[in-house]
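In: Give me coordinates for this.
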Amino acid sequence: MKKKRKSAVLFILIVAVAFFSAFVGFKGMVISGWKFKSFDEVITKGLDLQGGVSVLMEIQENQVTREQLESTKEHISLRVNKLGVAETVVTTEGEKRIRVDIPGAFDSQEIVESLSKSGNLIFKGPNDDEILTGKDVKKASAVLDQQNGQPVVSLELNEDGQRAFSEATGKYVGQKISVYMDDELLTSPTVQTQIVDGNAVITGSQTLDEAKKLAGVINSGALPVTVKAVSVKNVGAQLGATALPNALKAGTLGIGLVFLFMICYYRVPGFLASIALVLFITITLFVFAQVGVTLTLPGIAALLLTIGMAVDANVLIFERIREELRKGISTKTSIKKGFENALSSIVDSNVTTILVGLILYFFGSGAVKGFAVTLMIGIIISLFTALVVTKLLINLAADIGMLNKLSHFRVKREVEHA
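Out: Below is the predicted model:
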């Protein structure tokens, strides 16, 4: 009796959390002054959903290294951020191209001109006197300090830069030297001692990724490349205004029909699977918001596809359970064997889909990559909800008596004839 009460409390708690989190996620809520924004407010939407400008830039040099491509990408990102545009997406495509997607209404010609500039990196002293330019920097690298393990940016200067920097650091010991890219402050490290060998270290980065980004921007100023806009597209917001509501209506209708089918065909297990599916959709959208996934129409298609695969996993599990029940095996044992028998099929199908997603991600570009990321995130979460959440709910339901009859599974026991 004690176990039954404990299972009932846990069952109710899981159901309440699933529906409450879904309500907060889709509607938003203010609790004790804390505002929980809805998914619509926090998930970044692609240009096909909200309109904007898409610019494809191409590096004009014949031989382009991966480091130069990444440095140019960071440089362009810095320029775009100066426009004050939120939710801008800058990605590399192939070996020489960089795509910039800027949501909202902007002058595409002005954006192209801004992105095509080579960049101007300047080191300034405390009196705003110019010490170095990008031409004086041979190389910038993100490394971990050997003494304290903190991420830093290591600078290697050329001969002219070495002379100028030695003089400046000797003059400004204990003071700050600021690094600017196109008049935008990147960092202001304090000079600890005179640097005479042309090898300097910039401290202050919180993470190695932050140090890599700073090094990339410095390199882009030290090694400027010529970029040219090869494609400029203005996407009207009218498309998104029509497409997004239609996609949401289609998705809601499809999910509703899936719920109806699962409940009518599988009865109590179908109802439990529907609860797990609600949790799956909520968790997936929450992950999209946290990792910064840009949701596009192909991304919505991938999300709906993963919902279908999540349902498919439940169908496999329930059919295996029903097979065991028809043999006259007890409910608890049938549930256990049903999950065990369905496990290999579920894992095989989902791993295969993840492999396809990886291929699309590494060899695709633009919307194809977005589709692949959305698909893989959804598949991984669907595995969790099918193999953990659904299993937990069914076992709890069996403990409290919700699944103790064959009719609860819509099963008729097979009758052996003499």
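In: rest of the way, CA atoms for contacts and neighbours
Out: Fine.
In: Tell me if Val201 really is in a helix.
Out: No: assigned with DSSP: H, G, I helix; E, B strand; the rest coil, Val201 falls outside any helix and is strand.
In: Isn't it up against Val152?
Out: Yes: contact criterion C-alpha atoms under 8 Å: Val201 and Val152 qualify, at 6.5 Å.
In: quick one: which of these two has more around it?
Out: Neighbour comparison, Val201 and Val152: the larger count goes to Val152, with 24 against 17 (by other C-alpha atoms under 10 Å).
In: which strands and helices sit next to the helix or strand where that one lies?
Out: Assessed by DSSP states H and E, Val152 sits inside strand 151-157. With contacts taken as 3 or more C-alpha pairs under 8 Å, 6 or more residues apart in numbering; DSSP states H and E, strand 151-157 sits against strand 137-144, strand 199-202, helix 208-222.
In: After it, which helix or strand is next? Please name it.
Out: Criterion used, DSSP H and E; the element after strand 151-157 is helix 159-171.
In: Which strands or helices does that following helix pack on?
Out: Helix 159-171 packs on strand 130-133, going by 3+ C-alpha pairs under 8 Å, 6+ apart.
In: Name the residues that touch the strand it packs on?
Out: 120-125, 161, 164-165, 168, 222 (C-alpha atoms under 8 Å, 6 or more residues apart in numbering).
In: could the residues you listed go into a markdown table alongside distance to Ile317 and neighbour count?
Out: Putting the contacts of strand 130-133 into a markdown table (distance: C-alpha to C-alpha, whole Å; neighbours: other C-alpha atoms under 10 Å) gives the following:
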| residue | distance to Ile317 | neighbour count |
| --- | --- | --- |
| Asn120 | 61 | 18 |
| Leu121 | 60 | 26 |
| Ile122 | 63 | 25 |
| Phe123 | 64 | 22 |
| Lys124 | 66 | 19 |
| Gly125 | 68 | 20 |
| Gly161 | 68 | 20 |
| Ala164 | 71 | 17 |
| Phe165 | 69 | 24 |
| Ala168 | 71 | 22 |
| Ala222 | 59 | 23 |
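In: this one as well, want them side by side:
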Amino acid sequence: MLQIPAWKRISILAVCLAGIVFAFPNAFYTRVEQHNDAVAEIDALGATPEREEAAAGWPSFLPATLVNLGLDLRGGAHLLAEVHVEDVYSDRMDGYWPEVRDALVGIRDQVGFVERLDSAPEGTLQIRIQNAEAMPGALEAVRALAQPVVSLTGVGARDIEVAGDGNVITVQLTPEEKVATDNRTIQQALEIIRRRVDEVGTREPTIQRQGENRILIQVPGIGSAAELKALIGTTARLTFHPVVSRTGDPQAIPGPGNIVVQDLENENEYYIVEQAAVLSGEDLVDAQPTFDQNGMPAVSFRFNPSGARVFGQYTSENVGALFATVLDDRVITAPQIREPITGGSGQITGNFSVESSTQLAVLLRAGALPAELTFLEERTIGPELGQDSIDAGRIACIVAFVAVLVFMVLSYGLFGVFANLALLLNVGLMFGVLSVIGATLTLPGIAGIVLTIGMAVDANVLVFERIREELRTAKGPSRAIELGYERALSAIIDANITTFITATILFVLGSGPVRGFAVTLGIGILTSVFTAIFVTRLFIVMWFERKRPRTIEV
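Out: Purely as a prediction, here's the structure:
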């Protein structure tokens, strides 16, 4: 019997309705996008009248999911940046100096005085000891500081190599540690750029590594490459330094091993700090706005285990001293160490407002770029070009759609009309799924949609042709329709599974536009099979139950 249970009918209609509802916001793209941006900014940065007005532009009871438009459709900025990973080598050596100094001071009776040489080559640490005869013991003490390389390719290697020449000890990173450091630097730069570009998670940027030390950055909706560069920043490393003194003279002579750094808020105030940082932003894992014991805004922070150990030891030995947080060669804050901080967390207090403490927490949490960036390629894709792409894709979709609709009606009559209705629902379901998963639509993605429209009726063609064959054997209409669906099912599944496997391979092995094409093609296959097997059949069954025809013509 040609019938579909009530629960199955309700399920099919519910799926179709859900797809249309979730696809509906794309018809009001600008309003919904402004609403989403405002809601995200309110959650992350707080409410303002402008943000609340934008958030009220779309009803809260309706879905607000959108298909994100890619760079080629919306316009935006494209940058290719090179990361100066060598900068990190010098920072690592600066960080090693206090440990090396302490190790050599422990055997001062053998080596005599210890002095760091400022003329050392970039990325190396050179120390002069007084007694050249004690060089073997000094080398042994410094080599004891070496740690295993933390990487899969550097198993069994140490992070530093130590050599002696006369009374000069040279310390530098091993090749294995340089490779591991480069990888960590690029990954950290990727994450920090992502946080700076997309702090509230609404821009859908493309940020990925290219080659050994380059990063590709593409952000839809940005007005120019210059705006994107300003958003990212080009240098800046977050470091924590001991404060030697304060001064109002920018020309003050800092003394050996010290530097002069300007205050971020008060441009007339300067700090003389030690050049060697106690900790860097790599050791900071979290920062949150909070309030101190007096109810004033403050910032709480937390270090990783190694940073917590160093921080606890330093604060225990320097209670009462000032400790500067330096970002972009400017002192963010320089609080006084009031007590030892041994738990790996602490609090920055000062003349903060709620807003400034929140901004500082975001800044500390995002961190600073670990190395300088050089922009090798800059491109701005205007919205006009994106609009041209959208218009061309729209024309292609409409032409393909109309051609398929006309062909189906001319070939299969009323059954072709049912297939066309299912095709309309198929497109709605496709955009609904793309919206729910937050997919980014590019020009190749539109090509995948056009191809899906052409393929969507393939399953219906197989079914209808099979029904025609069954009608020729003098079977009744009901039995012919039922057998048509049953005997065409294997061919439908086989054809679509092979295409879906191809789309999966393209998604796994491809990147960028290829993956966008694969996503739309794969989703289109799933929705077209659903509409052909279930939706079109439901239409035919409902029509057949109402008309009860003695004969049918397909």
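In: still on that earlier bit, of the helices and strands packed on strand 151-157 of structure 1, which stretch is the most buried?
Out: helix 208-222 (a mean of 23; mean count of other C-alpha atoms under 10 Å).
In: Which residues does it contact?
Out: 68, 70-72, 74-75, 78, 118-121, 133-144, 151-153, 181, 186, 205.
In: Give me the angle between it and strand 151-157.
Out: Using axes from the mean of the first three to the mean of the last three C-alpha atoms, to 10 degrees, the inter-axis angle of helix 208-222 of structure 1 relative to strand 151-157 is 20 degrees.
In: Distance from helix 208-222 of structure 1 to the middle of the chain?
Out: 22 Å (C-alpha atoms, centre = their mean, to the nearest Å).
In: again with stretch 28-37 of structure 1
Out: 24 Å.
In: Same check on stretch 161-177 of structure 2?
Out: Using C-alpha atoms, centre = their mean, the offset of stretch 161-177 of structure 2 from its chain centre is 38 Å.
In: cool, and stretch 455-469 of structure 2?
Out: On C-alpha atoms, centre = their mean, the centre of stretch 455-469 of structure 2 falls 43 Å from the chain's centre.
In: quick one: buried residues of it?
Out: Going by neighbour count (16 or more other C-alpha atoms under 10 Å), the buried part of stretch 455-469 of structure 2 is 455-464, 466-468.
In: Please apply the same query to stretch 535-545 of structure 2.
Out: In stretch 535-545 of structure 2, residues buried by neighbour count (16+ other C-alpha under 10 Å) are 535-541, 544.
In: next one: stretch 257-268 of structure 1
Out: 258-260, 262-263, 266-268.
In: any idea how far Pro59 of structure 2 is from Ile437 of structure 2?
Out: 21 Å (C-alpha to C-alpha, to the nearest Å).
In: How many neighbouring residues does Asp48 of structure 1 have?
Out: Counted with other C-alpha under 10 Å, Asp48 of structure 1 comes out at 21.
In: Aligned counterpart of it in structure 2, please.
Out: Using TM-score structural alignment, the equivalent of Asp48 of structure 1 in structure 2 is Asp72.
In: next one: Lys405 of structure 1
Out: Checking TM-score structural alignment: Lys405 of structure 1 goes with Thr551.
In: looking at this, its match is in a helix?
Out: No: the assignment for Thr551 of structure 2 by three-state DSSP gives coil, which leaves it out of any helix.
In: How many residues are close by it?
Out: So Thr551 of structure 2, with other C-alpha under 10 Å, has 10 neighbours.
In: same check, this time on Glu317 of structure 2
Out: Using other C-alpha under 10 Å: Glu317 of structure 2 sits among 12 other residues.
In: Please apply the same query to the one 10 residues further on.
Out: Burial of Leu327 of structure 2, expressed as a neighbour count using other C-alpha under 10 Å, amounts to 22.
In: ok, so what distance separates it from Ala236 of structure 2?
Out: 6 Å.
In: For the aligned partner of Gly254 of structure 1 in structure 2, give me its contacts.
Out: Matched by TM-score structural alignment, Gly254 of structure 1 corresponds to Ala400 in structure 2. By C-alpha under 8 Å, 6+ apart, the residues touching Ala400 of structure 2 are 450, 453-454.
In: Also Glu553 of structure 2?
Out: Glu553 of structure 2 neighbours (C-alpha under 8 Å, 6+ apart): Gly413.
In: hey, where'd the helices end up in structure 1?
Out: Remark: helices assigned in structure 1 by DSSP state H are 2-27, 39-42, 47-50, 66-81, 108-116, 159-171, 208-222, 237-266, 268-291, 297-326, 331-363, 367-384, 390-399.
In: need the ones you listed in TSV with distance to Val196 of structure 1, can you?
Out: TSV is the format used below for the helices of structure 1 (distance: least, C-alpha to C-alpha, whole Å):
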stretch	distance to Val196 of structure 1
helix 2-27	57
helix 39-42	49
helix 47-50	50
helix 66-81	27
helix 108-116	35
helix 159-171	5
helix 208-222	20
helix 237-266	56
helix 268-291	43
helix 297-326	53
helix 331-363	44
helix 367-384	47
helix 390-399	65
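In: Thanks a lot, catch you later.
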